[in-house]
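K.L.:
one predicted model, sequence on top.
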Amino acid sequence: MKTLGNIIWFIFGGFLTGIGWLAAGLLWCCTIIGIPVGKQCFKLSVVAFFPFGKEIVPGGKAGSFLLNILWLIFGGLEIALTSTVCGILLCCTIVGIPFGLQHFKLAQLALVPFGARIK
């Protein structure tokens, strides 16, 4: 079932969500200091392209906390709000609920991506 969900997700919006993460990664990689953040965005774009069957486990240390604060100020909040709005809109229909829940998962990841593990 997760394969079918991932295929439908990719066709009807997952591609654009993943492109958003890739664009954020490219912007962060424009500076030397932002390269670690950009690399994390590239890893998270894979989750944005195919989120079904993946679980996000939050965690991290002091370094992750500092990077999460920087990320939240310089781009994470916009991506999280976009995913939240898309999730709310999709949850308005019964068919869209599974896809809305995936957007909420991505919104959580957009708020604190550093230190989070993907299972």
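P.N.:
Done, it's in.
K.L.:
only C-alpha atoms from now on, for both contacts and neighbour counts.
P.N.:
OK.
K.L.:
number of residues surrounding Leu111?
P.N.:
20 (other C-alpha atoms under 10 Å).
K.L.:
that one and Pro98: what is the separation?
P.N.:
Remark: distance between Leu111 and Pro98 (C-alpha to C-alpha, to the nearest Å) = 20 Å.
K.L.:
do you know how far the spatially most central residue of the chain is from Lys43?
P.N.:
For the chain, the residue nearest the mean C-alpha position is Leu106 (3.9 Å; C-alpha atoms, centre = their mean). Distance check for Leu106 against Lys43: by C-alpha to C-alpha, it reads 13 Å.
K.L.:
against that first model, consider the following:
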Amino acid sequence: MKTILNVIWLVLSGFWLFLAYLLAGLILCITIIGIPFGIASFRIAGYALWPFGRTTVERPDAGAPSLVGNILWIVLAGWWLALAHITTGIVQCLTIIGIPLGFANFKLIPISLMPLGREVVSTDQAFATTRW
């Protein structure tokens, strides 16, 4: 089922989101200061291309620099990206077949707001490392 949803996602919106994040990452990597943001954008691009069966987890080694970077990211680009994901998620939820795609858009909001200090992993790997 994950594969079918990923293929539908790829055709309807994933490829375009991937290209947008890729372009943003290339622009951000022009300056030395923007390289961490560019790398984060590349990481989100891969996640936006194939989101089903993957999730994000906090990195335990992320500290104060990630917090400062995330604050800068939110001010400069994060809230625009989150607003775009909210808008497209609502539009996709208007059709029955688009509901899972809309939820995938909503799942991308936290990482589009605060990408630094997080990593993308498979849901199986995230479930295996969760301690109950």
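P.N.:
Ah, there it is. Quick caveat, the model's predicted, so the values are computed rather than measured.
K.L.:
ok, the residue nearest to the centre of structure 1 to Ala24 of structure 1 distance?
P.N.:
Taking C-alpha to C-alpha, one finds Leu106 of structure 1 at 14 Å from Ala24 of structure 1.
K.L.:
repeat for Trp9 of structure 1
P.N.:
20 Å.
K.L.:
now Leu72 of structure 1
P.N.:
Counting by C-alpha to C-alpha - Leu72 of structure 1 and Ala24 of structure 1 are separated by 12 Å.
K.L.:
neighbour count winner among these two?
P.N.:
Remark: of Leu72 of structure 1 and Ala24, Ala24 carries more neighbours, 21 against 18, as counted by other C-alpha under 10 Å.
K.L.:
where exactly do the helices run in structure 2?
P.N.:
2-9, 15-28, 35-49, 64-73, 79-92, 99-107, 109-113, 123-129 (DSSP state H).
K.L.:
run the angle between the fourth one and helix 35-49 for me.
P.N.:
Counting by axes from the mean of the first three to the mean of the last three C-alpha atoms, to 10 degrees, helix 64-73 of structure 2 lies at 70 degrees to helix 35-49.
K.L.:
what sits up against helix 64-73 of structure 2?
P.N.:
Helix 64-73 of structure 2 has contacts (C-alpha atoms under 8 Å, 6 or more residues apart in numbering) with Phe37, Leu113, Met114, Pro115, Leu116, Gly117.
K.L.:
can I get the buried part of these as one ChimeraX selection?
P.N.:
Command for ChimeraX that selects the buried part of those, burial taken from 16 or more other C-alpha atoms under 10 Å:
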select :37,113,114,115,116,117
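K.L.:
okay if I get the contacts of helix 64-73 of structure 2 as JSON lines plus distance to Trp80 of structure 2?
P.N.:
Formatted as JSON lines, the contacts of helix 64-73 of structure 2 follow (distance: C-alpha to C-alpha, whole Å):
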{"residue": "Phe37", "distance to Trp80 of structure 2": "15"}
{"residue": "Leu113", "distance to Trp80 of structure 2": "9"}
{"residue": "Met114", "distance to Trp80 of structure 2": "12"}
{"residue": "Pro115", "distance to Trp80 of structure 2": "14"}
{"residue": "Leu116", "distance to Trp80 of structure 2": "16"}
{"residue": "Gly117", "distance to Trp80 of structure 2": "20"}
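K.L.:
what lines up against Leu76 of structure 2 once you look at structure 1?
P.N.:
Superposed on structure 1 with TM-score structural alignment, Leu76 of structure 2 falls opposite Phe74.
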